[in-house]
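1. give me a model of this one.
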Amino acid sequence: MKLDALILAGGESRRMGGGEKGLLPLAGRPMICHLIERLRGRVGHVWIGCRSEQRGYRDLADGILEDAGDSTGPLSGISRALGALDCSHLLIMPCDTPLVSPVSLDRMIALAQAHPDSLVVVQDGDYLQTLHLIVPVAKAASLEAFRETGRRAVRGWLEAEGISSAGATVRRSS
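-> Okay, here's the model as predicted:
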């Protein structure tokens, strides 16, 4: 399995008054840097998905994947990455989760290795963490077909793939 990571940082941060959410300081460093540090050594490359005007993320990771003009939320960035990167699987995290547990990352990766054709999604109790997932690049066509219906919600795509928050043990689809 050739695993890369995509940190989603393209949001407009409206609930936080705008600005660059991932660049907010935490323990003297930008929040996103803590996440990048946790991902290093677990993935081949760390990429940041953001809008073209978000200049502060440059040089923090292995590269930037700018949102295309038709960006309509996280699925746009995920789709773009699945088509652009040279990996077999993509670990996706939002930029505002700097303290994600290394144990959780390792468990996600182990599950993806054990089930390489399946999506791996974190479930926290009864809540599905829809932006903490590992996606096989082979799911790119499924994602594009879902986006062509005009739907934009990550949860909707995951449900179309057979993943729901109906049971605490649901973590992947076949």
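2. from here on, just use CA atoms for contacts and neighbour counts.
-> OK.
3. test my guess that residue 19 contacts residue 12.
-> Yes - under the contact definition of CA atoms under 8 Å, residue 19 touches residue 12, with a separation of 7.2 Å.
4. which outside residues touch the longest helix seen in the chain?
-> Ranked by residue count under DSSP state H, the longest helix found in the chain is helix 102-114. Under the contact criterion CA atoms under 8 Å, 6 or more residues apart in numbering, helix 102-114 has outside partners 1, 38, 42, 118-122, 133-134.
5. can you pull the contacts of residue 82?
-> Residues counted as contacts of residue 82 (CA under 8 Å, 6+ apart) are 90, 137, 140.
6. what sits closest to residue 121 if chain neighbours are left out?
-> Distances taken as CA to CA, 6 or more residues apart in numbering put residue 133 closest to residue 121, at 4.4 Å, once the chain neighbours are dropped.
7. and this one, so I can compare the two:
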Amino acid sequence: MKQPLGVILAGGQATRMGGGDKGLLELEGQPILSRVIDRLAPQVAGLALNANGDPARLAQFGLPVIADSVADFPGPLAGVLAGLDWAAAQGAETIVTAAADTPFFPCDLVPRLLLAAEGRPHQMALAATPHPKRGLLRQPTFGLWPVALRDDLRAALGEGIRKVVIWTDRHGAGTAEFPVDGIDPFFNVNTPEDFALARELVGQNV
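-> Alright, predicted model coming up:
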């Protein structure tokens, strides 16, 4: 099986941070997005950024920038679709997605997603973490996605489906559980308070 390509989802509008690109916020002099790239790049065969608007603002990262093909910011599934279309043009079979505002995600994300997808109807799996009250929480922006289902996803978006797990459950996706050791490894920067916490964690070498 070919190694997946990686797609970093940076297409959100960051409304709770006052707009702009959360991935460009700096932690100890390094953009969050650089930290995401450093974690994902060794795990995949190639990498692209999914982002909308002027791609020139992301030129410093030296990666292809692919925009949503579905209008009005319909959410992460639109970014997944953009990534699948890009990967299809590269002759890839799968992609793995990660969020651009999540600087501490696991360095073994890809192998564990691949393992979770074994024996499933499709090479599809979502990362998940345990929650003491809510059970296993799936992480909709951290997943393994098969290129073969890109037209199915396009049709689902056309039907108005926006929630990731509705589509992944439809296709029997696996779940890769990651432990929470102190902090959720998929902690993301959504608010100024989150950003302050991220700065503390970086200082602790998380």
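8. TM-score of the superposed pair?
-> TM-score of the superposed chains, computed with TM-score structural alignment, normalised by the length of the first structure, equals 0.84; 166 aligned residues with a CA RMSD of 2.2 Å.
9. which of the contacts of residue 82 of the first structure tops the neighbour count?
-> Neighbour counts for those (other CA atoms under 10 Å) peak at residue 90, which has 25 neighbours.
10. assign a three-state SS to the equivalent of that one over in the second structure, would you?
-> Using TM-score structural alignment, the equivalent of residue 90 of the first structure in the second structure is residue 95. What DSSP: H, G, I helix; E, B strand; the rest coil gives for residue 95 of the second structure is strand.
11. now render the contacts of helix 102-114 of the first structure as JSON lines, adding secondary structure.
-> Shown next, in JSON lines, are those (three-state DSSP):
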{"residue": "1", "secondary structure": "coil"}
{"residue": "38", "secondary structure": "helix"}
{"residue": "42", "secondary structure": "coil"}
{"residue": "118", "secondary structure": "coil"}
{"residue": "119", "secondary structure": "coil"}
{"residue": "120", "secondary structure": "strand"}
{"residue": "121", "secondary structure": "strand"}
{"residue": "122", "secondary structure": "strand"}
{"residue": "133", "secondary structure": "strand"}
{"residue": "134", "secondary structure": "strand"}
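12. quick one, which of those are buried?
-> Using 16 or more other CA atoms under 10 Å as the burial test, these include 38, 42, 118-122, 133-134 as buried.
13. which two from those end up farthest apart in space?
-> The most widely separated members of those, counting by CA to CA, are 38 and 118 (23.2 Å).
14. quick one: the helix or strand encompassing residue 48 of the second structure to the first structure mean distance?
-> Taking DSSP states H and E as the criterion, residue 48 of the second structure maps to strand 47-50. Mean deviation of strand 47-50 of the second structure relative to the first structure after superposition (mean CA distance after the TM-score superposition for the first structure): 0.6 Å.
15. can you name the next helix or strand after that strand?
-> strand 65-66.
16. what lies in contact with that next one?
-> 48-52, 55, 58, 82-83, 86.
17. count the residues that sit near the corresponding residue of the second structure for residue 102 of the first structure.
-> Following TM-score structural alignment, the counterpart assigned to residue 102 of the first structure within the second structure is residue 107. Using other CA under 10 Å, residue 107 of the second structure has 15 other residues around it.
18. distance check, residue 107 of the second structure against residue 26 of the second structure.
-> Per CA to CA, to the nearest Å, residue 107 of the second structure is found 20 Å from residue 26 of the second structure.
19. residue with max distance from the center of the first structure?
-> Most distant from the centre of the first structure: residue 28, at 24.4 Å, with distances by CA atoms, centre = their mean.
20. that older thread, my guess is the residue nearest to residue 121 of the first structure meets residue 94, correct?
-> No - with contact defined as CA under 8 Å, residue 133 of the first structure and residue 94 do not form a contacting pair (10.0 Å).
21. hey, where'd the strands end up in the first structure?
-> Ranges of strands within the first structure are 3-8, 25-26, 29-30, 46-50, 63-66, 89-94, 120-124, 127-136, based on DSSP state E.
22. residue 157 of the first structure is nearest to which of those?
-> Once the strands of the first structure are compared by CA to CA, strand 127-136 is nearest, at 9.8 Å.
23. just checking, what's the longest helix in the second structure?
-> The longest helix of the second structure (DSSP H) is helix 76-89.
24. tell me the angle of it relative to strand 94-99?
-> Per axes from the mean of the first three to the mean of the last three CA atoms, to 10 degrees, the angle that helix 76-89 of the second structure makes with strand 94-99 is 140 degrees.
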